[in-house]
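> here is a sequence together with a model predicted from it:
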Amino acid sequence: MLQDTFGRRFYYLRLSITDVCNFRCQYCLPDGYEGQAQTFLSVNEIDTLVKGFAGMGTCKIRVTGGEPTLRKDVSDIVAACAATPGIQKVAMTTHGGKLASHAKSLADAGLSQVNISLDSLDPAQFALISGQDKLNAVLDGVNEALIQGMSVKVNTVLLRPFAESQLSTFLDWLKDMPVTVRFIELMETGQHKAFFKSHHTSAEPFLARLKAAGWEVLKRGADAGPAVELQHPDYAGRIGFIMPYSSDFCSSCNRLRVTALGKLHLCLFSDNGLPLRDYLLRGDVSGLQGFITEKLADKKVSHYLQDGVTGITKNLSMLGG
């Protein structure tokens, strides 16, 4: 079992397969993708990586980007993860713009959960935040994922001055929509410090308001993310809040991250990535496991976001969030 010096166990790997994204979200890539052509991890390398993590107790893989559906072999990657002994759940985070056409092949490959970035249900507001007039395409992706039997979560970044309208419209939507909407506090990154200062708002008042309105907090699973999730008997869907600036946020950390170039990040806001690719190219599972176990001793107790530390993370597309 992967465990750090603070007793935290790591059941969950976030695996980026590309840093390319074709959306222009204000809080991530407002000027569009500006990276250079690179050789991302192959299916064979990913197979070695996942075997290594699964052999050390990891049971959940989340495929991320950038935008993972921009890779033509995305279904092959999901299938390789799902076929690995010990892996019980394969999930994906996507902007959802191409999900309607990919949902069936992804479900057939073994994808059981999808998280879709959807910051507004208002077409004009959605286009303003995401840089793309594709709200209907994303909503089609939500519906198709549900048809394919996937568990669907919607990720919404709380942004001042939109937060009140975001909460109101999504609450109405959840009356009949069997998905979980997770409101995520905007996180500071290296390229967007000014945007953070002008748009960050705390989720705490919204969480308190829902508790007062009869929403009940659910118990968190061992492989679950950091969200506080709530349910209400009058709603088909659920609400979640991800609050990285809360005092105890890092105490429940249960995930590690690997970039599309094969670097291990012990935290989303770490100072550097640790190279794994030599092990992956050789198919060296035991060497990979030894290296990860050794380096895990360096994982810090906190991300230190509350102190304005953003590490190497220029934007969230670099590491898949």
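Perfect, thanks for sending it.
> please make it C-alpha for all contacts and neighbour counts, starting now.
Will do.
> how about residue 286, what does it touch?
Taking CA atoms under 8 Å, 6 or more residues apart in numbering, we find residue 286 in contact with residue 52.
> could you verify that it is part of a strand?
No. Per DSSP: H, G, I helix; E, B strand; the rest coil, residue 286 lies outside any strand segment and is helix.
> can you measure across stretch 297-317, start residue to end residue?
26 Å (CA to CA, to the nearest Å).
> what comes up buried for it?
299, 302-304, 309-317 (16 or more other CA atoms under 10 Å).
> and the residues you listed as JSON lines, adding distance to residue 163 and secondary structure?
Formatted as JSON lines, those follow (distance: CA to CA, whole Å; DSSP: H, G, I helix; E, B strand; the rest coil):
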{"residue": "299", "distance to residue 163": "33", "secondary structure": "coil"}
{"residue": "302", "distance to residue 163": "27", "secondary structure": "coil"}
{"residue": "303", "distance to residue 163": "25", "secondary structure": "coil"}
{"residue": "304", "distance to residue 163": "25", "secondary structure": "coil"}
{"residue": "309", "distance to residue 163": "25", "secondary structure": "coil"}
{"residue": "310", "distance to residue 163": "24", "secondary structure": "coil"}
{"residue": "311", "distance to residue 163": "27", "secondary structure": "coil"}
{"residue": "312", "distance to residue 163": "28", "secondary structure": "coil"}
{"residue": "313", "distance to residue 163": "25", "secondary structure": "coil"}
{"residue": "314", "distance to residue 163": "24", "secondary structure": "coil"}
{"residue": "315", "distance to residue 163": "21", "secondary structure": "coil"}
{"residue": "316", "distance to residue 163": "20", "secondary structure": "helix"}
{"residue": "317", "distance to residue 163": "22", "secondary structure": "helix"}
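> and those residues as CSV, adding distance to residue 284?
Output for the buried residues of stretch 297-317, formatted as CSV (distance: CA to CA, whole Å):
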residue, distance to residue 284
299, 23
302, 31
303, 30
304, 34
309, 34
310, 32
311, 29
312, 28
313, 28
314, 31
315, 31
316, 29
317, 28
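> among these, which one lies nearest to residue 98?
Of all those, residue 98 sits closest to residue 317, with 17.2 Å by CA to CA.
> would you agree that closest one is in contact with residue 68?
No. Here residue 317 lies out of contact with residue 68, judged by CA atoms under 8 Å, at a distance of 10.7 Å.
> roughly how far is the top strand by length along the chain from the heart of the chain?
Across the chain, the strand with the greatest residue count (assigned by DSSP state E) is strand 151-158. With CA atoms, centre = their mean, to the nearest Å as the basis, strand 151-158 stands 10 Å off its chain's centre.
> which residues are in contact with it?
So strand 151-158 is contacted by 112-120, 142, 145-146, 166, 179-186, 200-201, 203 (CA under 8 Å, 6+ apart).
> take a look at this one as well, against the first:
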Amino acid sequence: MSMSPPSPSSQTGFPMVDPFGRSIDYVRVSVTDRCDLRCTYCMAERQIFLPRAELLSIEELDRLCSVFIGLGTRRLRLTGGEPLIRKGFMDLVAALARHLRSGALDELTLTTNGTHLAEHAEALARHGVRRINVSLDTLDPDTYRRVTRGGDLSRALTGIEAARAAGMAVKINVVALKADNAADLPALVAWAHGEGHEMTLIETMPMGETGIDRTDQFLSLTEMRRDLEARWTLTPLAKRTGGPSRYVRVEETGGTLGFITPMTHTFCETCNRVRVTCTGRLYLCLGQNDHEDLRPVLRAGDDAAVARAIRAAVSRKPKSHDFRIGAGLAPAVARPMSMTGG
């Protein structure tokens, strides 16, 4: 598929900075709200997906990502839903790889559940994807099937192995769930580090209705960290990726473990990112509703106008999210995680 770069007029030559002095150089772009799994913390069992006509085309996604790169984006993550099930996804990756070759983009990566990774790992690596995040919450097949509402653990594990064989670094993302995987987490850490993968633990976030009470699911990572420290020596690391993770080295395994704690610790002071949905809505914060609809501007065909709209939106990026969790509390935002992108 042949795709054209954005017009020079969209290249403004200076980076985006929000009202709090944070440089915005990392964009997460959802290519679809659809997924082949139905994880209990992410979406409803009978999730209603967007009409396909509302989604940006692959060519439009390429143009939009290219405008962001022209505005100083150095890291681009493609997400979903599950990005690998989007028709034409590898065409998009192939097109965006030109920005890696030119040096305009430092990193092109994706977040995936791994179930289709075995089919695409070699091509992803060939196009310059050097690392990926894989969502995997347990190594127990029955627990995996229950949490994902029917998923096959072996497909995810085969995909992870294919990614490693293709030369990509793999980070395992784990949502900590009190009733489902809390007891499994030490074994998951040991497995990930034994396989040479980094791992990050994430607190569940109140986004969208999933049919499950998140108060019952919520597991404080402050509490979980204390449990891990009773087992292992956790040495804090100065490592920062510009994201919300705070990292430790597990001395007994030699591996790196991250903690993302949106509920128990607000990490927003270093936020460097924005998110774009598969319909072209630019969200300035995962936990806020304010957004800019870029689709009409994009479809009007003027990349310079798209760049101006993006800058205007970033100029009102909020200071922090407003996640709260508790019995009887509605989700902080109505849209599910799968719509915004992970």
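Ah, there it is. Computed from a predicted structure; not experimentally measured.
> TM-score for the pair, please.
With the length set by TM-score structural alignment, normalised by the length of the first structure, the two chains reach a TM-score of 0.92; 320 aligned residues with a CA RMSD of 2.1 Å.
> what residue of the second structure takes the place of residue 248 of the first structure?
Aligned by TM-score structural alignment, residue 248 of the first structure pairs with residue 266 of the second structure.
> measure its match to residue 322 of the second structure for me?
9 Å.
> how about residue 250 of the second structure?
For residue 250 of the second structure, the distance to residue 322 of the second structure - CA to CA - is 31 Å.
> and residue 130 of the first structure, what's its match in the second structure?
Looks like residue 130 of the first structure aligns to residue 148 there (TM-score structural alignment).
> okay, now that match: neighbour count?
22 (other CA atoms under 10 Å).
> residue contacts, it?
Counted by CA under 8 Å, 6+ apart, residue 148 of the second structure has contacts 37-40.
> what do you get for residue 298 of the second structure?
Here residue 298 of the second structure is in contact with 60, 64, 305-306 (CA under 8 Å, 6+ apart).
> for the aligned residue in the first structure for it, which three-state class applies?
Matched across to the first structure, residue 298 of the second structure falls on residue 280, judged by TM-score structural alignment. Classification of residue 280 of the first structure using three-state DSSP returns helix.
> would you map the strands across the stretch 51-200 of the first structure?
Counting by DSSP state E, counting those that start in this stretch, the stretch 51-200 of the first structure has strands at residues 60-64, 89-94, 113-117, 151-158, 180-185.
> in the stretch 51-200 of the second structure, which spans are helices?
Counting by DSSP state H, counting those that start in this stretch, the segments of the stretch 51-200 of the second structure that form helices are 58-70, 89-102, 117-126, 141-147, 153-165, 185-194.
> could you tell me the angle between the fifth one and strand 131-135?
With axes from the mean of the first three to the mean of the last three CA atoms, to 10 degrees applied, the angle from helix 153-165 of the second structure to strand 131-135 works out at 170 degrees.
> helix 153-165 of the second structure packs against which elements?
Helices and strands touching helix 153-165 of the second structure, as assessed by 3 or more CA pairs under 8 Å, 6 or more residues apart in numbering; DSSP states H and E, comprise helix 117-126, helix 141-147, strand 169-176.
> deepest of the ones you listed, which one?
strand 169-176 (a mean of 22; mean count of other CA atoms under 10 Å).
> can you name the residues of the first structure that that one overlays?
Against the first structure, strand 169-176 of the second structure falls on residues 151-158 (TM-score structural alignment).
> check the mean deviation of the matching stretch from the second structure.
Superposed on the second structure, stretch 151-158 of the first structure shows a mean distance of 0.9 Å to its aligned residues (mean CA distance after the TM-score superposition for the first structure).
> before we move on, back to that, now the first structure: which of the contacts of residue 148 of the second structure match?
Among the contacts of residue 148 of the second structure, the ones still in contact in the first structure (both residues aligned by TM-score structural alignment, their matches' CA atoms under 8 Å) are 37-40.
> between those residues, which has the most around it?
residue 38 (23 neighbours).
> ok, the spatially closest residue to it that is not a sequence neighbour to residue 111 of the second structure distance?
In this structure, residue 38 of the second structure finds its nearest non-sequential neighbour in residue 148, 5.1 Å apart by CA to CA, 6 or more residues apart in numbering. Residue 148 of the second structure is 16 Å from residue 111 of the second structure, where distance means CA to CA.
> cool, and residue 163 of the second structure?
Residue 163 of the second structure is 12 Å from residue 111 of the second structure, by CA to CA.
> what's the answer for residue 51 of the second structure, then?
23 Å.
> hang on, residue 180 of the first structure packs against residue 239?
Yes. With contact defined as CA under 8 Å, residue 180 of the first structure reaches residue 239; the gap is 5.5 Å.
> of these two, who's got more company?
Between residue 180 of the first structure and residue 239, counting by other CA under 10 Å, residue 239 is the more crowded of the two (27 against 21).
> confirm that one sits in a strand?
Yes. Judged by three-state DSSP, residue 239 of the first structure forms part of a strand.
> counterpart of it in the second structure?
By TM-score structural alignment, residue 239 of the first structure lines up with residue 257.
> pretty sure that match sits against residue 251.
No. In this structure, residue 257 of the second structure is not within contact of residue 251 by CA under 8 Å, at 10.6 Å.
> which neighbours do these two share?
Joint contacts of residue 257 of the second structure and residue 251 (CA under 8 Å, 6+ apart) do not exist.
> distance to residue 229 of the second structure and neighbour count added to the contacts of residue 298 of the second structure, as TSV?
Formatted as TSV, the contacts of residue 298 of the second structure follow (distance: CA to CA, whole Å; neighbours: other CA atoms under 10 Å):
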residue	distance to residue 229 of the second structure	neighbour count
60	47	18
64	44	24
305	52	16
306	48	23
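> list the ones among those residues that the first structure also has?
Shared with the first structure, among the contacts of residue 298 of the second structure: 60, 64, 306 (both residues aligned by TM-score structural alignment, their matches' CA under 8 Å).
> residue contacts, the first one?
Think residue 60 of the second structure. Residue 60 of the second structure neighbours (CA under 8 Å, 6+ apart): 298-299.
> how far away is it from residue 148 of the second structure?
31 Å.
> does residue 235 of the first structure fall in a helix, a strand, or a coil region?
Residue 235 of the first structure - assigned by three-state DSSP - is coil.
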